[in-house]
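> predicted coordinates and the sequence they were generated for:
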Amino acid sequence: MALRLAAGVPKSLTVPTSARIALFNGTGPFWVQYGANAALPNADVLTGAAPELAPAARNVQGIGSLGLIAPADCTVSIGFYG
């Protein structure tokens, strides 16, 4: 699947129940929050709750949704595999 992200506008999507792994690629930098909506970090986040910057791959088993956000317009491709 491909998601078009507008600068600073969060999007969320449901992880397929059969998915174990997600592979990501983007035309620009993007952030992913697992199980919640994403927000662009604008200060230090030292609690472990920050979104992850442009992961290449991630185990998504048991995660219900992904929140994505980007600082500039970009397209993110996500492949789910079981």
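Yep, it's here. Residues are numbered from 1 along each chain as shown.
> all contacts plus neighbour counts: C-alpha atoms, from now on.
Noted.
> which elements pack onto the longest strand along the chain?
In terms of residue count, the longest strand belonging to the chain (DSSP state E) is strand 74-81. Secondary-structure packing of strand 74-81 (3 or more C-alpha pairs under 8 Å, 6 or more residues apart in numbering; DSSP states H and E): strand 2-5, strand 21-26.
> and here's the other structure:
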Amino acid sequence: MSSWRTINISPRERAARVAVGALGIIGGIVLLTGAGSVLAVALEVLLVLAGADLLITGALGHCPLYARLGHVPATLKGRSS
């Protein structure tokens, strides 16, 4: 199985990533509605994008950075997914 399909995020971290990512997306969108400057808009768009990254990696269970670094959580060692 190719490395992009392997689950390399523990179940607890996955849940946390999904929750924090959803909050980031919602918070960024709420803040965007009242943005007053170009800098504020840029920062809020970055917040939404960071939230989307966390939400997607949490939902899929795969972090490309973890894969490149060879990181495997202790709870997943010895498991083939």
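All right, it came through fine. Owing to the predicted nature of the structure, the values given are computational and were not obtained by experimental measurement.
> TM value for the aligned chains?
The TM-score (TM-score structural alignment, normalised by the length of the second structure) is 0.26; 48 aligned residues with a C-alpha RMSD of 5.2 Å.
> for the helices and strands packed on strand 74-81 of the first structure, which one sits closest to L13 of the first structure?
In terms of C-alpha to C-alpha, the element of these nearest to L13 of the first structure is strand 2-5, at 9.4 Å.
> so L3 of the first structure makes contact with I69?
No: the pair L3 of the first structure / I69 is not scored as a contact, 10.4 Å apart, by C-alpha atoms under 8 Å.
> more neighbours: those two, which one.
The neighbour comparison of L3 of the first structure against I69 (other C-alpha atoms under 10 Å) goes to I69, with 27 against 15.
> go ahead and confirm that one touches W31.
Yes: applying C-alpha under 8 Å as the test, I69 of the first structure and W31 come out as touching, 5.4 Å apart.
> packing partners for the helix or strand harbouring R17 of the second structure?
Counting by DSSP states H and E, the element that carries R17 of the second structure is helix 11-33. Where contact means 3+ C-alpha pairs under 8 Å, 6+ apart, helix 11-33 of the second structure is packed against helix 38-60.
> next secondary structure element downstream of the helix it packs on?
Downstream of helix 38-60 of the second structure (by DSSP H and E), the next one is helix 64-69.
> and that following helix, which residues are buried?
Neighbour counts over helix 64-69 of the second structure (16 or more other C-alpha atoms under 10 Å) mark A67 as buried.
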